[in-house]
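Asks: what would the 3D arrangement of this be:
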Amino acid sequence: MAEDRTAFASSSDLKDRWPNMMDATLADTLLEDASQLIRDTCPGWAEASEETRRSIACSMVKRAMIAGEDSAGLSARQENAGPFSQSWTYSNPTGDLYLTKSEKARLGQGRQRAFSISVESGTVVGPWTG
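Replies: Coordinates of the predicted model:
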């Protein structure tokens, strides 16, 4: 059976969230990549709502696309007047696609699960999630 590899969002979804987005072709490609990354790293992705998957895919792509823009991807900046020092630290200098801890949680990654097995009958009870 062939796996559905469609993107969770389109460039127009990203444009709705980020009006300054310039390159729709790049955005569509990155949205496909982000969607596949979600499928590969979060086994419970299918349980998340369609809107959650769309929102997270758009956030991932925006982070990747702003990496090259002026100071949009800065996590730290330092300037001194004498003797003329300047320093910047980029949060995502190469424009990688990644999921934040909160995004993983929204996709069900890292949730604890518990179940019990009856030693006598072998019956599984649960799972419970928390």
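
Asks: going by C-alpha atoms from here, please, whenever you check contacts or count neighbours.
Replies: OK.

Asks: for residue 56, give me its contacts.
Replies: Applying CA atoms under 8 Å, 6 or more residues apart in numbering, we find residue 56 in contact with residue 103.

Asks: I'd like the structure of this one too, to check against the first:
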Amino acid sequence: MAGVVTPVVAPDTYANVDDLTLFWKAPDDANRAAYLLKLSSNRLRLIGTDVGVDVDAMVNADPAYFMTVQWVVMESVKRALQSPIDGQPVETYGQTAGPYSENFKYSNPSGDLWFKKSELSAIGLYGTQTLGGLSTSQNLYGNIYSS
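Replies: Here you go, the predicted structure:
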């Protein structure tokens, strides 16, 4: 079992098919899984760049952060792989005969790679923005509480 180890640098993946197999199951299409792992890893890097976080540096400095990033990448790939290529990507399906009802609950209709807010938050890429101070109105009356 040769999973990904640090140091990790772009465009290397944060997790590989062996890691995904241990985490979830052996994918039916290992080549597709490997490609999705690469796409997901690099997409996470871009999100990090957008919010001013060097994900590679954090991954290489902290083993716990590395494992959490691996989890985030593998979760996104798992969601994409659960969406069938050749069939309807439904989570649940219901059908009745009279008076004609049919229900679908789509899981990931387009098979996209996406990250949950909670996953991005776990690695510091969501919900970390702060606002120091912003006034939407002018101070027209001065300090009304001073004497």
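
Asks: just give the TM-score of the two.
Replies: Here the superposed chains carry a TM-score of 0.72, computed using TM-score structural alignment, normalised by the length of the first structure; 113 aligned residues with a CA RMSD of 2.7 Å.

Asks: does the spatially most central residue of the second structure count as helix, strand or coil?
Replies: Nearest to the geometric centre of the second structure sits residue 115, at 2.3 Å (CA atoms, centre = their mean). Following DSSP: H, G, I helix; E, B strand; the rest coil, we place residue 115 of the second structure in the coil state.

Asks: ok, now how distant is it from residue 87 of the second structure?
Replies: Applying CA to CA, to the nearest Å, the value for residue 115 of the second structure to residue 87 of the second structure is 23 Å.

Asks: show me where the first structure has helices.
Replies: 11-17, 24-41, 50-66, 101-106 (DSSP state H).

Asks: out of these, nearest to residue 125 of the first structure?
Replies: helix 101-106 (24.3 Å; CA to CA).

Asks: what range does that closest one cover in the second structure?
Replies: Per TM-score structural alignment, the counterpart of helix 101-106 of the first structure in the second structure is residues 117-122.

Asks: next, the mean deviation of the matching stretch compared to the first structure.
Replies: Compared with the first structure after the fit, stretch 117-122 of the second structure shows a mean deviation of 0.6 Å (mean CA distance after the TM-score superposition for the first structure).

Asks: what's that stretch in contact with?
Replies: 68, 72, 126-128.

Asks: residues contacting the spatially closest residue to residue 72 of the first structure that is not a sequence neighbour?
Replies: Nearest residue to residue 72 of the first structure in three dimensions, chain neighbours excluded: residue 66, at 5.9 Å (CA to CA, 6 or more residues apart in numbering). Under the criterion of CA under 8 Å, 6+ apart, the neighbours of residue 66 of the first structure are 72-73, 95.

Asks: from the chain's centroid, how far away is stretch 31-50 of the second structure?
Replies: A distance of 9 Å separates the centroid of the chain from that of stretch 31-50 of the second structure, by CA atoms, centre = their mean, to the nearest Å.
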